[in-house]
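**Q** only the shape, not the letters, is given here:
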């Protein structure tokens, strides 16, 4: 399922923001993009997603912004005055210039820089972990909203597959008299070819009858549809199971089309294949 969530905040002078995007996927694939030094926060988000999700490709991003204010410069005037007085009292050798202000300012301790206080690492780690938890909860809520909309679509497709299966069950071409008529025509065509004895004609008739019988395919279609409905009602992590059942439904629909000896039944089978394919595409969005 697709979804998006964002969580942002500030810890001391540090501004941070979590973002997560999820798209369809057969399994659970989590990809992290976090700044250097924040691997622990990324793993916290990964674990939370692994506990909450079973399918989907998730892209998690953490951005950190620190203030770029220049440090405040302060001159230790007391120390500078003391140094200037001490230098003035020192007799200079011939050829040596007296100390200048530039030289005195270069002495360690005369010029001091007051930097912005750094964020508390423990507080930042705690805030990022809490935000990651809220982020995952919001993503799950977004995916659940999409799931409710998808449920209505799947329900319509399941109803359509059931209707088409019943139509195949009730198709006039499956009535005994219709099957006998087709077999009689096929046997007559074989007999007209010449060179076939009665036993061979009987064998061919049996084969034609077996090929024309779609009872087994219809039974499996009904069983698979019953399983699909049970899964949808039960909820939970059903995406992979529905994907498997969609493949089986497609297999039975293909066989139904192949064995259909009548245009009407063939059309029903083709319509069923189309709905099954639509169902299978939507199932990829189900967790």
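**A** In hand now; what should we look at? Source: prediction; values computed, not measured. Numbering: from 1, shown residues only.
**Q** when you work out contacts or count neighbours from here on, use the C-alpha atoms and nothing else.
**A** Fine.
**Q** can you pull out the helices in the chain?
**A** 39-52, 77-89, 101-105, 121-169, 176-193, 198-212, 215-234, 239-259, 263-283 (DSSP state H).
**Q** check which helices and strands the fifth one sits against.
**A** It refers to helix 176-193. For helix 176-193, the contact count by 3 or more C-alpha pairs under 8 Å, 6 or more residues apart in numbering; DSSP states H and E identifies helix 198-212 as packing neighbours.
**Q** try this one next to it:
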């Protein structure tokens, strides 16, 4: 099944009082172009992200955003009771050794190193790394699922337009086959009128008319177009990333369409060519979003 290059995935989680959010957005691009935005100092994660993406996303612009925020508990002041008791014990021991009765104000104890601590705003990087990788994989899977869903709809639209193109080609071929003898007769008549009085032999006129009729023959172009349409269908339903190949096939179909329009003098075929080019333009826009 065809896959779109449009997708979005988001995953959230908590670790030691901090909130982690991973977002992945993908849009169409000729190649795979990855942009990773991480909190300061988290650059170590980027190679792992890129490595995981290689097998999951073949083409497209990929934007990865990792957000981290602390909870209300972060930065809270806490009293280290054990540390405070140690300072008091040390003071008591000093008094025993020196046979003194030194005293310290209670507030002085509070400003000793380590007695009052501020909770860490964020856990360490190693802890966060272990937490963010699974979230990244979840967000990526969600983005891939969306690309598959969008691709299914894209494939259906392409096949509908391909059916229209196939019908237009068949109608053009039928019209050409029915009018081929008439085209020869018309060219012969015009040549006779143009060369009247020049003394050219009838056999020469017939030969010239045959040459002109052959130049106006679009059977080869119609045959190649039928082959390209079959290739497009097979590629579209192959299940492999095929966006660039589909673009190339459409270019070939468009080339044959232009040639048919320039070679045929039929008014009906001219109208068919206009309709075929309209369908091809729609398909070209659709294929640009295929992976």
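**A** Looks like it came in fine. Nothing here was measured: the structure is a model prediction, and the numbers come from that model.
**Q** one step back: and the helices of structure 1: which comes nearest residue 16 of structure 1?
**A** Shortest distance between residue 16 of structure 1 and the helices of structure 1, using C-alpha to C-alpha, is found for helix 121-169: 8.1 Å.
**Q** that closest one vs structure 2, average offset?
**A** Helix 121-169 of structure 1, aligned to structure 2 and superposed, deviates on average by 1.1 Å (mean C-alpha distance after the TM-score superposition for structure 1).
**Q** what's the angle between that helix and helix 263-283?
**A** If you take axes from the mean of the first three to the mean of the last three C-alpha atoms, to 10 degrees, helix 121-169 of structure 1 sits at 170 degrees to helix 263-283.
**Q** which elements pack onto helix 121-169 of structure 1?
**A** On a contact count with 3+ C-alpha pairs under 8 Å, 6+ apart, helix 121-169 of structure 1 meets strand 3-11, strand 14-23, helix 39-52, helix 215-234, helix 263-283.
**Q** repeat the analysis, applying 7 Å as the threshold.
**A** Helices and strands touching helix 121-169 of structure 1, by 3 or more C-alpha pairs under 7 Å, 6 or more residues apart in numbering; DSSP states H and E, are strand 3-11, helix 39-52, helix 263-283.
**Q** will you turn these into JSON lines that also has mean neighbour count and distance to residue 206 of structure 1?
**A** Formatted as JSON lines, these follow (neighbours: other C-alpha atoms under 10 Å; distance: least, C-alpha to C-alpha, whole Å):
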{"stretch": "strand 3-11", "mean neighbour count": "18", "distance to residue 206 of structure 1": "56"}
{"stretch": "helix 39-52", "mean neighbour count": "17", "distance to residue 206 of structure 1": "56"}
{"stretch": "helix 263-283", "mean neighbour count": "19", "distance to residue 206 of structure 1": "21"}
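**Q** want to throw those into JSON lines with distance to residue 247 of structure 1?
**A** Below are those laid out as JSON lines (distance: least, C-alpha to C-alpha, whole Å):
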{"stretch": "strand 3-11", "distance to residue 247 of structure 1": "26"}
{"stretch": "helix 39-52", "distance to residue 247 of structure 1": "27"}
{"stretch": "helix 263-283", "distance to residue 247 of structure 1": "7"}
